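Just a sequence and a predicted model for now, questions to come.
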Amino acid sequence: MNVLWMGMISASIVYGLISGNAQMINESILQVGKETFDFVLPLICVTSFWNGVLSIAEACGLLRKLERLLAPFLRRLLPDLKEDEQTLSYVAANVSANFFGLGSAATPFGLKAMEGMQKHNQSAHTATRSMVTFLVLNTAGVTVFSTTILALRVSFHSQMAADFMPYAVIATVFASFVGLLVDRVWNYHD
């Protein structure tokens, strides 16, 4: 894919130079850089803010309480991890972060959870039932407060930036329910 992109970019630049549009190429490169910066900066700010909130929640024990609240559900959902408190803790932290729309904060927890699940895996090249279930839960997870989408809508000057929230909750609840239902049916037949 990288070769394809590099080929398209190179062909565009060569065509622009041959057709005498070198000035337009320079303007485009500078404009794209400015637009990218204007687009990314609000996302970095929002992500930093919410990662800070997540760190405070972790430091004051709120995240641990949420993990304890999720533990019975996760033990039932991931039965082969019942005894692995550390991995279940990472799964709970990932689910909690995704619950608040903090995908960038959830990623490190998800990677640690997968590492922990890999320790229980007999085959290094095949995902375990828990890994697949966790992936479904992570991908289609319930999100109550979509911070990234909200930040994008605010950065594009949306008049009612939070109006999508009820629909996002309904969509993620439905996606989680269907995803976990399919996962359970699939695993039931294994």
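All right, it came through fine.

contacts, neighbours, all on C-alpha from now
Will do.

where does the residue lying farthest from the centre of the chain land in three-state SS?
Distance to the chain centre peaks in the chain at residue 20, reaching 43.5 Å (criterion: Cα atoms, centre = their mean). Secondary structure state of residue 20, per DSSP: H, G, I helix; E, B strand; the rest coil, is coil.

my guess is residue 113 meets residue 90, correct?
Yes - under the criterion of Cα atoms under 8 Å, residue 113 makes contact with residue 90 at 5.1 Å.

Could you list every helix and strand in contact with the strand or helix carrying residue 8?
With secondary structure defined by DSSP states H and E, residue 8 is part of helix 2-18. With contacts defined as 3 or more Cα pairs under 8 Å, 6 or more residues apart in numbering; DSSP states H and E, helix 2-18 has these neighbours: helix 22-59.

Give me the next element, helix or strand, following the helix it packs on.
Using DSSP H and E, the first helix or strand after helix 22-59 is helix 62-77.

got another, please set it beside the one above:
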Amino acid sequence: MNLIWLLLILLALSYCLVTNQVEAVNTVLLEVGKETFDFVIPLLCAMAFWNGILYVAKEAGILHFLEQMFHPFLKRLFPDLREDKETLGLIATNIVVNMVGLGSAATPAGLKAMEGMQKHNPNKDTASRSMITFLVLNTAGVTLFSTTLIALRASFHSQNVTGFMPYAILATTFASLIGLLVDRWWNYRK
């Protein structure tokens, strides 16, 4: 893929040199840094704010309460992890954090959950049933509050920053249900 990008860049630069449009290249090179900075700073601020909210929720016990609410559901979804409360807690944390749209903050819990599931995996070089189910949940998980999309839409001065939310909730709920149904069908088919 790097080779393809390199070829495209060289092709574009060659075309600009041949057609005598060097000024366009200079303009792009000078403005791309400012545009990138203007794009990234609002995202970083939004992530810092919501990670702070997540930290407060964790310290206040809200995350623990939500994790406990998910435990009965997760015990049925991950029967081979029924007795491993630590791994189920990590899975619940990942799901809850993903639901509020903080995928980057959910990654450490997700990686630790995968490590916990690997301990129960009899075939270490193949993903277990629980790992695949967790991957489905993590990939197609229900998102109630898409913080990154809201920050992006706000940075581009959207008229209705949260107007997409009902559709996002519906789409991610539908994707999660279909993903879990296919996962269950595939497992019971074997």
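Looks like it arrived, so ask away. Please read all numbers here as calculations on a predicted model, not as lab measurements.

Would you mind getting the angle between the helix holding residue 8 of the first structure and helix 22-59?
Between helix 2-18 of the first structure and helix 22-59, the angle comes out at 150 degrees (axes from the mean of the first three to the mean of the last three Cα atoms, to 10 degrees).

Check the mean deviation of helix 2-18 of the first structure from the second structure.
Taken over the aligned residues, the distance from helix 2-18 of the first structure to the second structure averages 2.5 Å (mean Cα distance after the TM-score superposition for the first structure).

what's the closest residue in space to residue 82 of the first structure that isn't next to it in sequence in contact with, if anything?
On the basis of Cα to Cα, 6 or more residues apart in numbering, the spatially nearest residue to residue 82 of the first structure that is not a chain neighbour turns out to be residue 75, at 5.2 Å. Contacts for residue 75 of the first structure (Cα atoms under 8 Å, 6 or more residues apart in numbering) come out as 81, 82, 88.

State the helix or strand in which the last one lies.
The one in question is residue 88 of the first structure. Residue 88 of the first structure belongs to helix 85-99 when assigned by DSSP H and E.

Now that helix on the second structure. Mean distance?
With mean Cα distance after the TM-score superposition for the first structure, helix 85-99 of the first structure averages 0.8 Å from its match.

which part of the second structure lines up with that helix?
Counting by TM-score structural alignment, helix 85-99 of the first structure falls onto residues 85-99 of the second structure.

Pull out the buried residues from the matching stretch.
Within stretch 85-99 of the second structure, the residues scored as buried using 16 or more other Cα atoms under 10 Å are 87-99.

so residue 97 of the second structure sits right up against residue 106, yeah?
Yes - under the criterion of Cα under 8 Å, residue 97 of the second structure makes contact with residue 106 at 5.5 Å.

which residues do those two both contact?
With Cα under 8 Å, 6+ apart, residue 97 of the second structure and residue 106 have no common neighbours.

Spatially central residue for the first structure, please.
residue 103 (3.5 Å).

List the contacts of that one.
Contacts of residue 103 of the first structure (Cα under 8 Å, 6+ apart): residue 97.
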